[in-house]
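# My questions are about this predicted structure, shown below with the sequence.
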Amino acid sequence: MRVLNGASVQGLAGRVGEVVSGDGWTTVVPGNYTSPQPQVSTIFYNNEDLLDEAQALGALLGIEPITELADVPTITVVLRPDFQE
């Protein structure tokens, strides 16, 4: 799973990654995100088998848009300026 910082808040992806890891998720990779889309924090998952996990992650982080997108590896969290830590 990737947690990507598109909010321009230093260290945000790392901090959120620690929250996710602390909840039992494994292999959490933080990084930066530079695309202008999406404009709000969103969780992407690459196939319908991951929907339940993506929804659980959304509940943990308070992120509502959860979208299937074949181009992402497993589950990807994109954090935008609307994200509240």
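Perfect, thanks for sending it.

# For the rest of this, base every contact and every neighbour count on C-alpha atoms.
Noted.

# Could you find the closest non-adjacent residue to residue 75?
residue 45 (4.4 Å; Cα to Cα, 6 or more residues apart in numbering).

# Check the secondary structure at the residue nearest the centre of the chain for me.
Geometric centre of the chain, nearest residue: residue 77, 1.2 Å, by Cα atoms, centre = their mean. What DSSP: H, G, I helix; E, B strand; the rest coil gives for residue 77 is strand.

# Just give me the neighbour total for the residue nearest to residue 75.
Residues lying near residue 45 (other Cα atoms under 10 Å) number 26.

# That one contacts residue 58, doesn't it?
No: assessed by Cα atoms under 8 Å, residue 45 is found out of contact with residue 58, at 11.2 Å.

# tell me the helices in this protein, going along the chain?
Along the chain, the segments classed as helices by DSSP state H run 12-22, 51-61.

# Who are the packing partners of the last one?
With contacts defined as 3 or more Cα pairs under 8 Å, 6 or more residues apart in numbering; DSSP states H and E, helix 51-61 has these neighbours: strand 42-45, strand 66-68.

# Next: the first one.
On a contact count with 3+ Cα pairs under 8 Å, 6+ apart, helix 12-22 meets strand 2-5, strand 29-32.

# Pick the most buried one from these.
Greatest average neighbour count among the helices and strands packed on helix 12-22 goes to strand 2-5 (a mean of 23), per mean count of other Cα atoms under 10 Å.

# Which elements pack onto that strand?
By 3+ Cα pairs under 8 Å, 6+ apart, strand 2-5 packs against helix 12-22, strand 29-32, strand 75-79.

# and here's the other structure:
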Amino acid sequence: MSKADYPYPEDEFDAISPDAPTGVHRAPRSAWSRWWPFVVVLVVVPALAYGAVAYLSRTGDLPVVGGPTQGQDAPAEPDDEMVDEDAGEEDPAVGEGEATPDAEPTTPAAAPVLTTPVAVLNGARVGGLAGRVADELEAAGFTAVTPDNATGTLPAQSVVYMASEDLRPTAELVATTVGVPTVEVNPAQAGSGIKVLLVTDPDA
């Protein structure tokens, strides 16, 4: 709307003071009003950040870079006493089956020699006793068995004589086969081998 089309008469409010600004007008700004936001950003914000870091450092709430996250516990350090005790214990599986230095090697038992000469003497006055016992020894594997009759003084019980101690495994097998419990070392009676002197029938 132009001033010519204004329908109302002019009054005291329409009078314009020569000192009043005309149109859109702003007062000139000072240099401080232009720079103070930058001063706040450059000075106040770093100061607040430093104060926050210092406070968190004193309270222990400052997060550690690369450390455990919240809710996770740091790995526990191994206990020195537990490490020493474990180091002193030996695994029972280690060395199992190994012979100790003090253990003596076991010597295998000597096997009976079935080719050893064995004489079977009948002193029981039972017909065919020596031959029957000789057959039992041959059936057990002996290969040099001789049956015969006994002469001279007879012992109180049947005996298996052997010429030396090294013939004991063979003499014990003979005694077990014929059923005579007594085994003696007697070179005079046994000669160079083994002698079975029967004064009773072992099967009777």
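Okay, I see it. Bear in mind the structure is a predicted one, so any value in this text is a computation, not a measurement.

# can you pull the contacts of the equivalent of residue 30 of the first structure over in the second structure?
When the second structure is aligned by TM-score structural alignment, residue 30 of the first structure is paired with residue 147. Shown in contact with residue 147 of the second structure (Cα atoms under 8 Å, 6 or more residues apart in numbering): 119, 120, 121, 122, 130, 131, 134.

# In TSV, list those residues along with distance to residue 52 of the second structure.
Converted to TSV, the contacts of residue 147 of the second structure look like this (distance: Cα to Cα, whole Å):
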residue	distance to residue 52 of the second structure
119	114
120	115
121	118
122	119
130	118
131	118
134	113
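
# helices and strands around the helix ranked longest in the second structure, which ones?
For the second structure, the helix with the greatest residue count under DSSP H is helix 45-59. For helix 45-59 of the second structure, there is no helix or strand it packs on, judged by 3+ Cα pairs under 8 Å, 6+ apart.

# Can you name the element that comes right after it?
For helix 45-59 of the second structure, the succeeding helix or strand toward the C-terminus, using DSSP states H and E, is helix 80-88.

# so where in the first structure does that next one end up aligned?
Helix 80-88 of the second structure maps onto no residues of the first structure, going by TM-score structural alignment.

# Check stretch 160-176 of the second structure too.
Going by TM-score structural alignment: stretch 160-176 of the second structure matches residues 43-59.

# Show me the common contact partners of residue 45 and residue 58 of the first structure, please.
Residues touching both residue 45 of the first structure and residue 58 (Cα under 8 Å, 6+ apart): residue 66.

# Trace residue 19 of the first structure over to the second structure, please.
Per TM-score structural alignment, residue 19 of the first structure is aligned with residue 136.

# Relative to residue 175 of the second structure, how far out is its match?
Note on residue 136 of the second structure: its distance to residue 175 of the second structure, by Cα to Cα, to the nearest Å, is 11 Å.

# With residue 51 of the second structure instead?
Distance from residue 51 of the second structure to residue 175 of the second structure, by Cα to Cα: 107 Å.

# okay, those two: which has more neighbours?
Set residue 51 of the second structure next to residue 175 and count neighbours by other Cα under 10 Å: residue 175 wins out with 19 against 12.

# Was I right to think that one contacts residue 162?
No: here residue 175 of the second structure does not reach residue 162: they are 10.8 Å apart, not a contact under Cα under 8 Å.

# which ones are touching residue 12 of the first structure?
residue 5.

# measure it to residue 82 of the first structure for me?
12 Å.

# and residue 179 of the second structure, how many neighbours?
14.

# Grab the nearest non-local neighbour of it.
Leaving out its chain neighbours, the residue that sits closest to residue 179 of the second structure by Cα to Cα, 6+ apart is residue 202, at 5.8 Å.

# What does residue 36 of the second structure correspond to in the first structure?
Aligned partner of residue 36 of the second structure by TM-score structural alignment: none.

# that's a helix at residue 36 of the second structure, yeah?
Yes: secondary structure of residue 36 of the second structure (three-state DSSP): part of a helix.

# And the residue nearest to residue 21 of the first structure when sequence neighbours are not counted, how far from residue 17 of the first structure?
Ranked by Cα to Cα, 6+ apart and with sequence neighbours excluded, the top spatial neighbour of residue 21 of the first structure is residue 28, at 6.7 Å. Separation of residue 28 of the first structure from residue 17 of the first structure (Cα to Cα): 6 Å.
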